[in-house]
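> this one's sequence-less:
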């Protein structure tokens, strides 16, 4: 079967790029022919390695190359037409059986291209995520319109795949919707020796953006500075808020406890020596870091934001769920975890046990069945 993915780019270290790369590699290993088409790679290196058997083509639309909002607005219609023309040409040339949009700009027109392929839409954010940004009134009107537009367009695809059952409930009225979560590759870690090489490290992973809520994490840690003595909190990620977050760390006298490190494509080495994941996002789709942590026997302390944490974390079994935005409760959960070794062991084993559902074998099997059903 020939499968074509459309995604904006593959240079970021974010969860969507990670899972699309991993799925492409896994499907290719099963014998499928996989092509990934990007629109804004701009000669930047692919962050997560692709197998040689996976074809990558960049069509250089570059929606974001203009700095100013006005320039982007003026150029958008031209770039949109160029994008549709380029994708149409590739589809007619490649003749895929399945064509998948990851809800980039191609999502607005991919469904209507008459090339004979089945059109799938997969979304990696929760419904209405744009409205969760604290933007001005004009932007909120635009975001509301775009959210409604997404709902109308999603209905036009042969199949619409979301990551969580929680998010599925938000897309009411769509009869083409199904749920397939992300997967992780199980690490080669001996469950019986999980804590032998682990250190007093709490980790947080993600882009340094408003969405990821690291300001909330720092605020929670500022309430328990004394209790955190002897522990290190390591944040791994890149992004526009780095200086602001580092300033917040300094102002709260947490520089000896919290450090920010660049994103790494060897996050497995970080997981292997850490005891807990601190998850502070304001909104998500299905966070890769949560299910990756499970596979390493790492429990999470997480805000119950939309969507993902409630689908992954079973409170007090494989992690701790905190009411979204409750900074005090988050700090208390951290304090309880670091002071209770029996709790650490219990949650660690629960995390490893519950990771079985998110194995690559299980999830890729679901994708394969979906493709086969559509192409009957």
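On my side now, so go ahead. These numbers were taken from a predicted model, which means no experiment stands behind them.
> from here on, contacts and neighbour counts on C-alpha atoms
Will do.
> can you tell me how far the residue of the chain most remote from its centre sits from residue 96?
Using CA atoms, centre = their mean, the residue of the chain lying farthest from its centre is residue 226. It sits 32.9 Å away. Separation of residue 226 from residue 96 (CA to CA, to the nearest Å) stands at 58 Å.
> Against that first model, consider the following:
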């Protein structure tokens, strides 16, 4: 039995964290012994892990992300020594630089693989800049790097030439094998059209563009409702924008929803207005319920999942008029909705736990 030690920040809410949980479960199903060192307790997704997967917790919880990461390094060292893994894997830039710095300092020769999840050009501020500089010094020492999209891999290779040739492109696990799939494609849109958005209420997701999109729909006479799942620091300002636009009877903020399945089932179209992404897990989740997606062609991810006009649509970043036009075209029947739904459903099955875990395992076995 191969043993893998995984180093991660708090396993909570994000798409990367949900992917990690699914990957760990998939590896366990494939016969791996899995142990995870987490920097913080209380991650909402921990309960989704298989009971046989061991978690190594800090003695006390530290709320600061940076401090919790630094305080976890001695415990990570202890686990490497006692667990004696065949392979160490970390996910996201903070844990990656901490792991590789530790291995370099102690001359640990166990194979190490790092996973990157977002565009490095958006690492900013004091902490982000520090992490970026450490990445430049350490990422070249990893046995392999795994990126969730080709665009993100190329961005890292431009920033860190030492990583050129070390990347494998493996998408995130967007759906569980246990998902209850829609049995067949959807045949027609609801009236009013049921629009759905899923994601944190932060600048990256560019919800103002989405709200301007539905404002255009209202002015065109298109009947709709939009439900937004997520919370974040922009919630109040977005609600104020909705009131100013006079669309409070059509737009509903549902807050953070741990299991959005019922919302996917009742929706017609997923909207994604992001300025940037690493992959776009919600695109795959929506497609697994037969939902076509209208998304911005942002760097990176959506264009690697969505086939224009086949299972969804891509529009320029910030272009609310183009996004509204795609929805109106669907409503008018200029595009056959049932065909999009069927293609979306088929596309989603490329991203299930079994398929993606097998791809990870192939890379892992290649360095052991």
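Received the coordinates, thanks. In this text, all values refer to a predicted model and were calculated from it rather than measured experimentally.
> related to what we said a few turns ago, helix, strand or coil for the residue farthest from the centre of the first structure?
Per DSSP: H, G, I helix; E, B strand; the rest coil, the secondary structure class of residue 226 of the first structure is coil.
> where do the helices sit along the stretch 101-250 of the first structure?
If you assign secondary structure with DSSP state H, counting those that start in this stretch, the helices in the stretch 101-250 of the first structure sit at 137-154, 165-170, 214-222, 242-251.
> could you dump the ones you listed to CSV with mean neighbour count?
Putting the helices of the stretch 101-250 of the first structure into CSV (neighbours: other CA atoms under 10 Å) gives the following:
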stretch, mean neighbour count
helix 137-154, 14
helix 165-170, 16
helix 214-222, 21
helix 242-251, 15
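> Residue 303 of the first structure: which of the ones you listed is closest?
helix 214-222 (9.8 Å; CA to CA).
> In the second structure, what stretch matches that closest one?
Aligned by TM-score structural alignment, helix 214-222 of the first structure falls on residues 207-215 of the second structure.
> Now do that stretch: distance to the chain's middle.
Distance of stretch 207-215 of the second structure from its chain centroid, counting by CA atoms, centre = their mean, to the nearest Å, is 22 Å.
> how much space between residue 301 of the second structure and residue 161 of the second structure?
For residue 301 of the second structure relative to residue 161 of the second structure (CA to CA), the value is 22 Å.
> The two: which is more packed in?
A count of neighbours by other CA atoms under 10 Å puts residue 301 above the other of residue 301 of the second structure and residue 161, at 23 against 13.
> Which residues are in contact with that one?
Remark: with contacts taken as CA atoms under 8 Å, 6 or more residues apart in numbering, residue 301 of the second structure is in contact with 149, 151, 277, 278, 279, 280.
> With respect to residue 324 of the first structure, which of the helices of the stretch 101-250 of the first structure lies nearest?
Of all those, helix 214-222 sits nearest to residue 324 of the first structure, with 10.3 Å by CA to CA.
> just checking, what packs against the closest one?
Counting contacts by 3 or more CA pairs under 8 Å, 6 or more residues apart in numbering; DSSP states H and E, the secondary-structure elements packed against helix 214-222 of the first structure are helix 242-251, helix 327-338.
> Turn those into a markdown table, including distance to residue 83 of the first structure.
Putting those into a markdown table (distance: least, CA to CA, whole Å) gives the following:
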| stretch | distance to residue 83 of the first structure |
| --- | --- |
| helix 242-251 | 33 |
| helix 327-338 | 44 |
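> Show the residue spans covered by the helices in the stretch 251-376 of the first structure.
Using DSSP H, counting those that start in this stretch, the helices of the stretch 251-376 of the first structure run over 267-272, 288-295, 309-312, 327-338, 341-354, 360-374.
> Residue 102 of the first structure: which of the ones you listed is closest?
When the helices of the stretch 251-376 of the first structure are ranked by proximity to residue 102 of the first structure (CA to CA), helix 360-374 comes first, at 14.7 Å.
> Trace residue 338 of the second structure over to the first structure, please.
Aligning on TM-score structural alignment places residue 338 of the second structure opposite residue 345 in the first structure.
> correction: residue 86 of the second structure
Superposed on the first structure with TM-score structural alignment, residue 86 of the second structure falls opposite residue 97.
> got the contact list for its match?
Remark: with contacts taken as CA under 8 Å, 6+ apart, residue 97 of the first structure is in contact with 1, 2, 3, 116, 117, 118, 375.
> Over in the second structure, see which of those residues survive.
Taking both residues aligned by TM-score structural alignment, their matches' CA atoms under 8 Å as the threshold, the shared contacts between this structure and the second structure, drawn from the contacts of residue 97 of the first structure, are 1, 2, 3, 117, 118, 375.
> Enumerate every residue touching the nearest residue to residue 256 of the second structure once chain neighbours are set aside.
Leaving aside its chain neighbours, residue 256 of the second structure sits nearest to residue 230 (4.2 Å; criterion: CA to CA, 6 or more residues apart in numbering). When contacts are counted by CA under 8 Å, 6+ apart, residue 230 of the second structure is found next to 198, 199, 200, 201, 253, 254, 255, 256, 257.
> can I get the residues you listed in CSV with neighbour count and distance to residue 122 of the second structure?
Formatted as CSV, the contacts of residue 230 of the second structure follow (neighbours: other CA atoms under 10 Å; distance: CA to CA, whole Å):
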residue, neighbour count, distance to residue 122 of the second structure
198, 25, 21
199, 24, 18
200, 21, 16
201, 22, 17
253, 16, 27
254, 12, 28
255, 17, 25
256, 17, 24
257, 15, 26
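> what sits up against stretch 293-300 of the second structure?
Counting by CA under 8 Å, 6+ apart, residues outside stretch 293-300 of the second structure touching it are 119, 149, 151-152, 269-279, 283, 286-287, 302-303, 306, 311-318, 323, 326-327.
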